[in-house]
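S.K.: Mind folding the following:
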Amino acid sequence: MNEATLKKAGQHRVAAATESSPPVRVGLVALGCKVNQYELDALGTELRRRGYVCVEADEPADAYCVNTCAVTATSEKKSRQLIRRLHHQNPQAVIVVMGCYSQRAAATVASLPGVRLVIGTGGRARIPDWLDQQMAARISMAGDGEGDGDGDGQGNRDGGSAGAETRVHPVYRLRDYEELPTAFTRHTRAVVKIQDGCSLFCSYCIIPHLRGPGRSRPPEAVREEVRQLVAAGYQEIVLTGVHLAGYGEDLPGEWTLARLVREVGKVPGLTRLRLSSLHPNEVTDDLLQVLEETPAFCPHFHLPVQSGDDDILKRMRRRYRADQVRRLAERLRRIWPEVALTTDIITGFPGETEAAFARTVSLCQDVGWSRLHVFPFSPREGTPAARYPDQVEKAVREERARELIRLGRELAESYHRRFVGRQVEVLIEEEDPAGRALIGLTRTYVRVRVRPGEPGRPDAPDESEERSRPPARSLIQVDVTGADAGGLEAVCRSA
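M.R.: Got it, this is the predicted structure:
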């Protein structure tokens, strides 16, 4: 049989099985960035369409799909640990691994227990077809009384990966964006991937080597996915990409991120629109004008500045300097006085002296970030920074990270306290584990714990409050009663 016939046969066998027996369950888990989460959500959309039941990673499943991360050595370690844990909790499950870590270390991933398929950062759209064939083979073997084999007839009963299949290909020549199904996520906020790859090659970053050059998604596909998500009830859309501001550089017709945002902002019913990450030098006049004219835009800019020292920024191959960041922060606050400014900082980059680190601390204080994400420098083999001679000792890198984390908490609390005594809009995401409050996000990306009832009433809700609680994806107005580094406390009179 040819490939198309095999594909249809596999889908038919899986669909038939779900009618006569429990449906095939697939656990989905993504590590790392919003791009990874989007890709996994899109995969889940297609699997559900084919009759699979998608579950959380800690639930029993017939198969698991893991989207891995390789931005740091710690990310790679977490990817391996997760795969081993999934195999340990369910030794008979098929494990499919994709993403940046599998692109970087396919052989290592293939050797991990339980792994049956290794996909890199391309070819994800073929995973459902492969699962159809694997699950159909298992169903057939079970029907023939052969028990729970590994699905390929090799009888790998211990769940090991002696027969793991690897489909990882070089990324440097990729030119086309890989289209995936609409990512209907279980989360409250929907992520829409508009771009893949990066051509900047910052000196410390391995991602361009794993994702390939920048490739933009056709604008009509982006707008259509946003339309579908809004129609499905998602109140907030987050545009994301590996290099978000690189959108349009490879497209005909003078497309830019600003032009795309203008088009997306026209989608009827769109309530909230957020951008995931922009380098400071990429916040252009055109983009700011469009954002000002877009009512749905959430005034939150994630600007991964990485350092506040100009010499370090130059060695990192970043395309801006510290004073540009300060001027940009001032400009953004003139436009949106309550704007949230968040950032990433790398501590202990090669050549970072005490004076250089002090300049990073000074920049953080001057800007007053509402949230700091801090990472000790992690040498990535294959990048120039890993070969720089003046490496900073690990203990120093980690101590500087701890210092910035402490500063980040102070800055976050200072930002949050400005909202105490005021009313803010919150998008409800979930209920807290104790069942006493709802958790949500403001337009400026501040997490809020919302209690029902009037200010000053006890925490514990009564039965009428339980019945009147707004569901997830609801937009509500709340009164802010308190703040700390973690976010806001609030009450909802209309809950």
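
S.K.: only C-alpha atoms for contact and neighbour calcs from this point on.
M.R.: Fine.

S.K.: Any idea how many residues pack against Gly143?
M.R.: Look at Gly143: counted by other C-alpha atoms under 10 Å, it has 10 neighbours.

S.K.: Ok, Val491 next?
M.R.: 26.

S.K.: Ile335 too?
M.R.: 12.

S.K.: Confirm Ile405 sits in a helix?
M.R.: Yes: counting by DSSP: H, G, I helix; E, B strand; the rest coil, Ile405 falls inside a helix.

S.K.: what about it, distance to Arg359?
M.R.: 16 Å (C-alpha to C-alpha, to the nearest Å).

S.K.: Between the two ends of stretch 307-321, how far is it?
M.R.: 9 Å.

S.K.: sorry, that was for stretch 248-260
M.R.: 9 Å.

S.K.: Pull the distance from it to the chain's centre.
M.R.: The chain centroid and the centroid of stretch 248-260 are separated by 23 Å under C-alpha atoms, centre = their mean, to the nearest Å.

S.K.: cool, and stretch 374-388?
M.R.: Distance, stretch centre to chain centre, for stretch 374-388: 22 Å (C-alpha atoms, centre = their mean).

S.K.: same question, stretch 36-51
M.R.: Stretch 36-51 has its C-alpha centroid displaced from the chain centroid by 14 Å (C-alpha atoms, centre = their mean).

S.K.: For it, report the contacting residues that lie outside it.
M.R.: With contacts defined as C-alpha atoms under 8 Å, 6 or more residues apart in numbering, stretch 36-51 is touched by 11, 14-15, 18, 23-24, 28-31, 53-54, 65, 67-68, 99, 124-125, 127-128, 180-185, 191-193.

S.K.: which parts of it are buried?
M.R.: 36-47, 50-51 (16 or more other C-alpha atoms under 10 Å).

S.K.: in stretch 372-382, what counts as buried?
M.R.: Buried-residue list, stretch 372-382, by 16+ other C-alpha under 10 Å: 372, 374-380.

S.K.: what do you get for stretch 116-126?
M.R.: 116-122, 124-125.

S.K.: Stretch 405-419 too?
M.R.: 405, 407-417, 419.

S.K.: of those, closest to Ala395?
M.R.: Ile405 (15.3 Å; C-alpha to C-alpha).

S.K.: and stretch 364-381, how far apart are its ends?
M.R.: End-to-end distance (C-alpha to C-alpha), stretch 364-381: 29 Å.

S.K.: sorry, back to before: ok, of the contacts of stretch 36-51, which come out buried?
M.R.: The buried subset of the contacts of stretch 36-51 (16+ other C-alpha under 10 Å) comprises 11, 14-15, 23-24, 28-31, 53-54, 65, 67-68, 99, 124-125, 127-128, 180, 182-185, 191-193.

S.K.: One more, so I can put them side by side:
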Amino acid sequence: MNGLNKSVYIETFGCQMNKSDSEHMLGLLEDIGYLQTSEIAGADLMILNTCAIREGAEDKVYSYLGYWRKLKESKPGSMIAVGGCVAQDTGQQLVKRAPYVDVVFGTHNLHRLPDLVLEARKTGKPLVEVFQELPDDLPEVPVIRQSDISAWVSIIYGCDYNCTYCIVPYVRGREKSRAPASILKEIDELAQAGYKEVTLLGQNVTAYGHDLKPEIHLGDLLRMIGEGSSLNRVRFITGHPRDLRAEIIDAVADVESACEYFHVPIQAGDDRTLRRMARGYNVDFYRRLVDKIRTRIPEAAITSDLIVGFPGETENEFMNTVSLVEEICFDSCNTAAYSPRPHTPAANWEQQVPEPEKYERLRFLNQVV
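M.R.: As a prediction, this is how the structure comes out:
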């Protein structure tokens, strides 16, 4: 082992996909002798797995790195690596601003992390490698899971939608599904190891399989899992309302281990706002989708995501969102004030809602939710 008796500490920001990626980083690095530590002080390798979904993400990264620089200086030979969505977005600029960082890697070349660490350690020079797209053949990489009961399993990467507020397609790329055989093998190994629950992950998990040959869908995969594993519970997050087809709802109803839970982000309860967000559906479509779920599975839990203060959103349009929340009676909602992100059209639009107004709307909505 090239990194015998060395330790690695990972700090993870953001979504479940990032948490899953961090588990794979641990698996990859163990192969070259880096073992996980929960204490950053004294770690031989410190990795920041970043998230770019909110404004201020870069500032948060550099704030952490400033502190980590002191830790690195206190232990000669230690290294700092930065991965995730901010690294994918900024690339070489990150090293220019923080030249003490040793490795910068993106979301599409996670499998290259061991080679990058070894190369940077050998040369003593900063190394930046960011792929613009995922490899044609998705590599299967080792994993060290942080739970003995519940596991993340990524089934699709990227997003083909171009919502006007969202940076995800830019930093995660276009949709690419894993082969069902690889997913089923991973889940079978988890069941044999005693895991009770699996969460299927994707930036748009409900789009799973449309790019495969032969084409399948998430409902097909749920049925395969139900027939072939002894897991107690299987759930999936997060998807897009347009891709939550009836066959997926039917599979959740029919497969005993499938949790009767649907996270269906609507983002706004006003048709004009949804058009300007480029969500590809209107409020009536969403209502009918919820009706389909509740007709087929009356006890299903339904949760959602909501953004307030989108550029140009009027008070009346915001109140339409509030009214829809009251009408649907979600089991829970993730709420957020609109956050302008680079590479997104809405960030450059006029009529940006003032910050105080955005957060007043958020406070009001949270009282309703």
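
S.K.: coming back round to it: give me the subset of the buried ones among the contacts of stretch 36-51 of structure 1 lying in helices.
M.R.: Within those, residues falling in helices by DSSP state H are 11, 14-15, 127-128.

S.K.: can you give me the strands in the stretch 1-150 of structure 2?
M.R.: 6-12, 34-36, 45-50, 79-84, 103-105, 127-129, 150-154 (DSSP state E, counting those that start in this stretch).

S.K.: So which of these is nearest Glu360 of structure 2?
M.R.: strand 45-50 (28.2 Å).

S.K.: what's that closest one aligned against in structure 1?
M.R.: Using TM-score structural alignment, strand 45-50 of structure 2 lines up with residues 63-68 of structure 1.

S.K.: Just say helix, strand or coil for whatever residue of structure 1 lines up with Thr238 of structure 2.
M.R.: Using TM-score structural alignment, the partner of Thr238 of structure 2 in structure 1 is Ser277. For Ser277 of structure 1, the assignment made with three-state DSSP gives coil.

S.K.: what does the one 4 residues further on give?
M.R.: Secondary structure for Asn281 of structure 1, judged by three-state DSSP, is helix.

S.K.: Name the nearest residue to it, ignoring sequence neighbours.
M.R.: In this structure, Asn281 of structure 1 finds its nearest non-sequential neighbour in Tyr320, 5.9 Å apart by C-alpha to C-alpha, 6 or more residues apart in numbering.

S.K.: Check Gly197 of structure 1 too.
M.R.: In space, and not counting its chain neighbours, Gly197 of structure 1 is closest to Gly214: 4.1 Å by C-alpha to C-alpha, 6+ apart.

S.K.: The one you found and Leu40 of structure 1, how far apart?
M.R.: The gap separating Gly214 of structure 1 from Leu40 of structure 1 is 20 Å, by C-alpha to C-alpha.

S.K.: Cross-check the contact I'm expecting between Gly122 of structure 1 and Tyr177.
M.R.: No: with contacts counted by C-alpha atoms under 8 Å, Gly122 of structure 1 stays clear of Tyr177, the gap being 9.4 Å.

S.K.: if I line the two up, what does Val368 of structure 2 land on in structure 1?
M.R.: Using TM-score structural alignment, Val368 of structure 2 sits opposite Leu407 in structure 1.

S.K.: before we move on, what about Arg178 of structure 2?
M.R.: Using TM-score structural alignment, Arg178 of structure 2 pairs with Arg217 in structure 1.

S.K.: Burial check on its match, number of neighbours?
M.R.: 20.

S.K.: same thing with the one 3 residues further on?
M.R.: Look at Glu220 of structure 1: counted by other C-alpha under 10 Å, it has 12 neighbours.

S.K.: which element is it on?
M.R.: If you go by DSSP states H and E, Glu220 of structure 1 is part of helix 219-231.

S.K.: so how much does that helix differ from structure 2 once superposed?
M.R.: Compared with structure 2 after fitting, helix 219-231 of structure 1 has a mean deviation of 1.1 Å; criterion: mean C-alpha distance after the TM-score superposition for structure 1.

S.K.: by contact count, what packs against that helix?
M.R.: The contact analysis (3 or more C-alpha pairs under 8 Å, 6 or more residues apart in numbering; DSSP states H and E) places helix 219-231 of structure 1 against strand 190-196, helix 257-264.

S.K.: Name the residues of that helix that are buried.
M.R.: Per 16+ other C-alpha under 10 Å, helix 219-231 of structure 1 contains these buried residues: 219, 222-223, 225-227, 229-230.

S.K.: got the contact list for the helix or strand just after that helix?
M.R.: As assigned by DSSP H and E, the chain's next helix or strand after helix 219-231 of structure 1 is strand 236-241. For strand 236-241 of structure 1, contacts defined as C-alpha under 8 Å, 6+ apart pick out 34-35, 188-197, 226, 270-277.

S.K.: Same question for stretch 264-274 of structure 2.
M.R.: By C-alpha under 8 Å, 6+ apart, stretch 264-274 of structure 2 touches 238-241, 280-283, 286, 302-308, 310, 313, 317-318, 320-325.

S.K.: Could you tell me where it falls in structure 1?
M.R.: Using TM-score structural alignment, stretch 264-274 of structure 2 pairs with 303-313 in structure 1.

S.K.: Show me what Ala87 of structure 2 aligns to in structure 1.
M.R.: Checking TM-score structural alignment: Ala87 of structure 2 goes with Ser102.

S.K.: and the closest residue to that match other than its chain neighbours, how far is that from Pro128 of structure 1?
M.R.: Closest residue in space to Ser102 of structure 1, ignoring its immediate chain neighbours: Gly120 at 5.3 Å, by C-alpha to C-alpha, 6+ apart. As judged by C-alpha to C-alpha, Gly120 of structure 1 and Pro128 of structure 1 stand 15 Å apart.

S.K.: residue contacts, Glu292 of structure 1?
M.R.: Counted by C-alpha under 8 Å, 6+ apart, Glu292 of structure 1 has contacts Ile335.

S.K.: Tell me which residue of structure 2 lines up with it.
M.R.: Going residue by residue (TM-score structural alignment), Glu292 of structure 1 aligns to Ala253.

S.K.: What strand or helix carries that match?
M.R.: helix 246-254.
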